[in-house]
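K.L.:
Fold the following.
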Amino acid sequence: MAAASLLCHVIARSAPAGRSRRCLLHSDPHTAHPLLVAFSRLCARGPLRDALALLPDLAAAGLTADPVAVSRLIKLCVRHGTPSDGRLIHRHVFGGGDVAAPSCSSLFVSNSLVSLYAKFGLLDDALRLFDGMPHKNVVSWTTVVAALANARGRKEDALQLFVAMLRDGVAPNMYTFSSILGACSTPRVLAAMHGSIVKVGLDSDVFVRSSLIDAYMKFGDLDGGRRVFDEMVTRDLIVWNSIIAGFAQSGDGVGAIELFMRMKEAGFLSNQGTLTSVLRACTGLVTLEVGRQVHAHVLKYDKDLILHNALLDMYCKCGSLQDADALFGRMPQRDVISWSTMISGLAQNGRSIEALKVFDMMKSEGPRPNHITMVGVLFACSHAGLVEDGWYYFSSMEKLFGIQPEREHCNCMVDLLGRAGKLDDAVKFIHEMNFQPDSVIWRTLLGACRMHKNADLAAYAAKEILRLEPDDQGARILLSNTYADLRQWADAEKSWKMMRDRGVKKDPGRSWIELGKQVHVFIAGDLSHPCSESIIQELSRLFSRVTNLGYTPQTEFVLQDLATEQKEDLLKYHSEKLAIAFGTMNAMEGKPIRIMKNLRICGDCHAFAKLVSKSEGKVIIIRDPVRFHHFQDGVCSCNDYW
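P.N.:
Model prediction:
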């Protein structure tokens, strides 16, 4: 026992006998008593053990503990992560072993104890104490409402308690509303809560508005969140972060980047939260130049691993492996996410052998691989046709790393076998899995069936998908495309008619390209772009150049029963060709042309891009939904295996 504590212990034991034990918070005050002074100091500074050791002595001496000191002691328990010590304080303060507070309790201390139980997820204890409190104020109600709102599966309880709070005549404050907004289960409930906020005049509070923005974004209501944001007279960094994160998470990368630019113009300095959200937006849009600007802001957070991982992911998914390699090499620390991101990034960019070399480095000098790492490794094998390697890694991952194969790993194996044309092996693998195949796995097989023109197996896979997800129209589209690939026009027309009857429309090919911080979108066959006339002229020039290098239109990639000339016209205005022409028109010396595409690149556009890269001496990088194609000097990084 420390010297000060020992002194207090002796003084306490020398106190007059015969004093009965009373509630610590309601006995006669002895403010100058050395025991109380020592207790208050220990509650403020610790050590926690010494402060707790004085509780029995205070009770024996019949001294009144200062509620502020007891509250500080409870906070010490929270800091040390010891809820059992909180229960000990509860028993000593209120007497007996019951967690319910008797009438002698201090509201201030009771609120602190409720908060302690809530922070450690001990909701039953928090509710029992709360229900036994003879007096409750807005802090009491808000603490329990917030705890229920943040707990899994208790949001409805939070809403019911909020209603009880209103019926009890307690007016919610900004913290109550900020907490309960996260419990709104439907847009209708959110609208009602928004109305209550306006009614009590808290709609101008920055904290509440930030929570309102988060709530609207959670339901995907970008307009609602933007409306709340635009109505604000004053904004702080928390609000800016809320709106930017909401747009980024909802997939509106353009909106997120525009808001980031506005935030900088307004004079706000970004923090880690802002930068992580904007990097996510840049990753989704493949806006490398904006991402590089964000990198400049990241430099001041040179030890922030989360930010560095987000930056690494952005470079990999924007196809800039030179930047990714450099960043990975100088990161002050790397965790399993860093290594996994680099492995997946190399694989997605057609550098599967290098991805497997990084995996070997990870095994020798990095952290233990996890299930995400193995998805990247199997992806690398799949997209390089490394069937034997893929089988080895899949069959040994549990033995070597203790990783039980999951659906994602099995999907990679189906993809590996399917791409390699081993369709029968893929079906056998599916039937021998330890769990029932889901629609994702059947869709992977269906894609392989189209690639290798196996209509019978494609029909089987499509049937399985529609059995699991009757409204999945993507399966019908893939099946009809498979029939069209095989020139089985009657079967294709039957599928198309069924889709027309259901009101299904095929998603047209879209490609987009970044130029001067602006994103230009091109749609197959759509010549409405302001520069369309110049783009058509540039396309004609490019076709003339690549024809001299041996290009001939591959009309088999037109999935319609048309004359050859009509097919060639359709091929000419595929979205990636329009984007390539726009890119060559505006290309800067030494910089690659970067294009994003919503659908898998067709064989004709692939051949065209290879030859344009050779005729123009340009690097063309096209990212489709699965991987990157780096075209340079007439060769693609995928080695024509995609």
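K.L.:
Only C-alpha atoms from now on, for both contacts and neighbour counts.
P.N.:
Noted.
K.L.:
helix/strand/coil for residue 179?
P.N.:
At residue 179 the chain is in helix, as set by DSSP: H, G, I helix; E, B strand; the rest coil.
K.L.:
isn't it right up against residue 144?
P.N.:
No. Applying Cα atoms under 8 Å as the test, residue 179 and residue 144 come out as separate, 10.0 Å apart.
K.L.:
These two: which is more packed in?
P.N.:
Comparing residue 179 with residue 144 by other Cα atoms under 10 Å, the one with more neighbours is residue 144, at 25 against 22.
K.L.:
and that one, that's in a strand?
P.N.:
No. Looking at residue 144 with three-state DSSP, it is helix, so not inside a strand.
K.L.:
mind checking how far residue 131 is from residue 140?
P.N.:
Distance from residue 131 to residue 140, counting by Cα to Cα, to the nearest Å: 10 Å.
K.L.:
The structure of the following sequence is requested for comparison with the preceding one:
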Amino acid sequence: MPRRNLVAWNAMLSGLSMHGMAAEVLKLFSRMVAEEALQPDDITFVGVLSACSRSGLVEQGEKFFHELGTVYGLKPKVEHYACMVDLLGRAGRLEEAEALVREMPVLPNEVVLGSLLASCSLHGKLDLGRRLMEELVQMDPHNTEYHVLLSNMYASSGRHFEADGLREAMRRKGIRKAPGISFIEVNGQVHQFSAGDKSHPQAREVHAMLDEVVQRLRMAGYVPDVASQIPRAMDNYLENWEEREQALLVHSEKLAICFGLISTRPGLPLRIFKNLRICTDCHAVIKLISDIFGREVIVRDRNRFHCFRKEMEKPAVGTRKLFQGHLISAMAIGFVVRGSNGYEEDQD
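P.N.:
Predicted structure coming up:
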């Protein structure tokens, strides 16, 4: 670009942040301020703080949040508080996150409280989760995501009767969870899968591939996260453990990936789109699939991009260009920062 204004820099920072590339975000921010002498604005700090949150950079995030006002003269907005609550919550510092919420100069919105509730689910803080749920229901009584989060927290802690009671309350109120649907494009045609889907013309081949995938996953040490699944018969939940495990194995993104494995050449990347956020079990499974089958897998859910790829000897072309100082769209190059385990450091 002949002239890179603040809009261009913010777009780049936001795109890299969405891809979990925190190191590149921080480097570009330093360049923008030091070399280009540009004054960051509210949008700039949303991109920087969200990058810190997604990569677990707590100290850096706290530093930028402090400098937002003291160095750059900006007043923190609710979006910045939401990033910080998410950052602290993901790191397990839930008491600090809640204190920050209560000290906000404005009333917290659903994004702030919902982020803290998600962190409660991640770290098993049931009591705080219940209190947050009461506040969120007052704001949006028909939001399914909050009900499902708390229900899953009950299930994960072994309180299956409470989980079932919450689900039953949802049914009585007419609150229905949107079905999870995943999409994959192969040879210019988009294929759609729902959980347990057998309507696809190649359903038999897809499920046969799924059986092979599950067998290889188990050989690699995979254990399904069945404890987080809600049993259908609460007085008999131990007996239907196998049923719950099977329900977990046929999530829509797993079926879409299996279709991709049988429909594309070995080594080609798989790109999946899902209308809901992927669960922790699918996240773990996709990491293993990427490793076992040597595939780069990119999943775009309702929250962000999740990129899984084994460590390579040389950085991707986009990475080299970025470090040479060229401003490249993160959406276009589609590469990831890889951690010591061979995958991106994903904090979801």
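K.L.:
returning to what we had before: so between residue 131 and residue 140 of structure 1, which is more surrounded?
P.N.:
residue 140 (19 against 13).
K.L.:
Mind telling me what element the nearest residue to the more buried one once chain neighbours are set aside is part of?
P.N.:
Excluding its sequence neighbours, the residue lying closest to residue 140 of structure 1 (Cα to Cα, 6 or more residues apart in numbering) is residue 111, at 5.5 Å. If you go by DSSP states H and E, residue 111 of structure 1 is part of helix 107-119.
K.L.:
Repeat that for residue 513 of structure 1.
P.N.:
Residue 513 of structure 1 is part of strand 510-515 when elements are defined by DSSP H and E.
K.L.:
Tell me where the stretch 151-300 of structure 2 has strands.
P.N.:
When assigned using DSSP state E, counting those that start in this stretch, the strands of the stretch 151-300 of structure 2 occupy the ranges 181-186, 189-194, 270-274, 297-300.
K.L.:
Identify the residue range in structure 1 corresponding to the third one.
P.N.:
Translated: strand 270-274 of structure 2. Mapped onto structure 1 using TM-score structural alignment, strand 270-274 of structure 2 spans residues 593-597.
K.L.:
And for residue 359 of structure 1, the neighbour number?
P.N.:
22.
K.L.:
show me the contacts for it.
P.N.:
339, 343, 377 (Cα atoms under 8 Å, 6 or more residues apart in numbering).
K.L.:
hey, which helix is longest across structure 1?
P.N.:
When structure 1 is scanned for its longest helix (criterion: DSSP state H), the result is helix 532-548.
K.L.:
can you tell me what part of structure 2 that helix aligns to?
P.N.:
Taking TM-score structural alignment, helix 532-548 of structure 1 hits residues 203-219 over in structure 2.
K.L.:
For the matching stretch, which outside residues touch it?
P.N.:
Under Cα under 8 Å, 6+ apart, the answer for stretch 203-219 of structure 2 is 197-198, 249, 254-255, 258-259, 261-262, 285, 288-289, 292.
K.L.:
From residue 289 of structure 1, how far out is the spatially most central residue of structure 1?
P.N.:
Centroid check for structure 1 by Cα atoms, centre = their mean gives residue 249 as the closest residue, at 6.9 Å. As judged by Cα to Cα, residue 249 of structure 1 and residue 289 of structure 1 stand 20 Å apart.
K.L.:
the helices in the stretch 51-200 of structure 2, which residues?
P.N.:
For the stretch 51-200 of structure 2, the helices defined by DSSP state H, counting those that start in this stretch occupy 58-70, 78-90, 94-102, 110-123, 126-139, 144-156, 160-172.
K.L.:
buried set for the first one?
P.N.:
Within helix 58-70 of structure 2, the residues that count as buried by 16 or more other Cα atoms under 10 Å are 58, 61-62, 64-65, 68.
K.L.:
Check which helices and strands that helix sits against.
P.N.:
Secondary-structure packing of helix 58-70 of structure 2 (3 or more Cα pairs under 8 Å, 6 or more residues apart in numbering; DSSP states H and E): helix 42-55, helix 78-90.
K.L.:
what does the strand holding residue 513 of structure 1 correspond to over in structure 2?
P.N.:
Using TM-score structural alignment, strand 510-515 of structure 1 pairs with 181-186 in structure 2.
K.L.:
Give me the contacts around that stretch.
P.N.:
By Cα under 8 Å, 6+ apart, the list of residues contacting stretch 181-186 of structure 2 reads 190-195, 252-253, 256-257, 260, 263-264, 270-276.
K.L.:
before we move on, back to that, would you turn the helices and strands packed on helix 58-70 of structure 2 into a markdown table with distance to residue 206 of structure 2?
P.N.:
Below are the helices and strands packed on helix 58-70 of structure 2 laid out as a markdown table (distance: least, Cα to Cα, whole Å):
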| stretch | distance to residue 206 of structure 2 |
| --- | --- |
| helix 42-55 | 33 |
| helix 78-90 | 35 |
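K.L.:
if we can go back for a sec, relative to residue 344 of structure 2, which of the helices of the stretch 51-200 of structure 2 is closest?
P.N.:
Closest approach to residue 344 of structure 2 among the helices of the stretch 51-200 of structure 2 (Cα to Cα): helix 78-90, 16.2 Å.
K.L.:
Can you get me the centre-to-centre distance for that closest one and its chain?
P.N.:
For helix 78-90 of structure 2, the distance from its own C-alpha centre to the chain's C-alpha centre is 15 Å (Cα atoms, centre = their mean, to the nearest Å).
K.L.:
Provide the aligned range in structure 1 for that helix.
P.N.:
Using TM-score structural alignment, the partner range for helix 78-90 of structure 2 is residues 407-419.
K.L.:
Residues in contact with that stretch: which ones?
P.N.:
374-375, 378-379, 381-383, 385-387, 390-391, 394, 423, 425-427, 429-430, 433, 440-441, 444-445, 448-449, 451, 642.
K.L.:
contacting residues around residue 421 of structure 1?
P.N.:
Contacts of residue 421 of structure 1 by Cα under 8 Å, 6+ apart are 448, 452.
K.L.:
Would you mind measuring from it to residue 285 of structure 1?
P.N.:
Taking Cα to Cα as the measure, residue 421 of structure 1 falls 32 Å from residue 285 of structure 1.
K.L.:
Same question for residue 321 of structure 1.
P.N.:
Residue 321 of structure 1 is 17 Å from residue 285 of structure 1, by Cα to Cα.
K.L.:
Okay then, goodbye and thanks.
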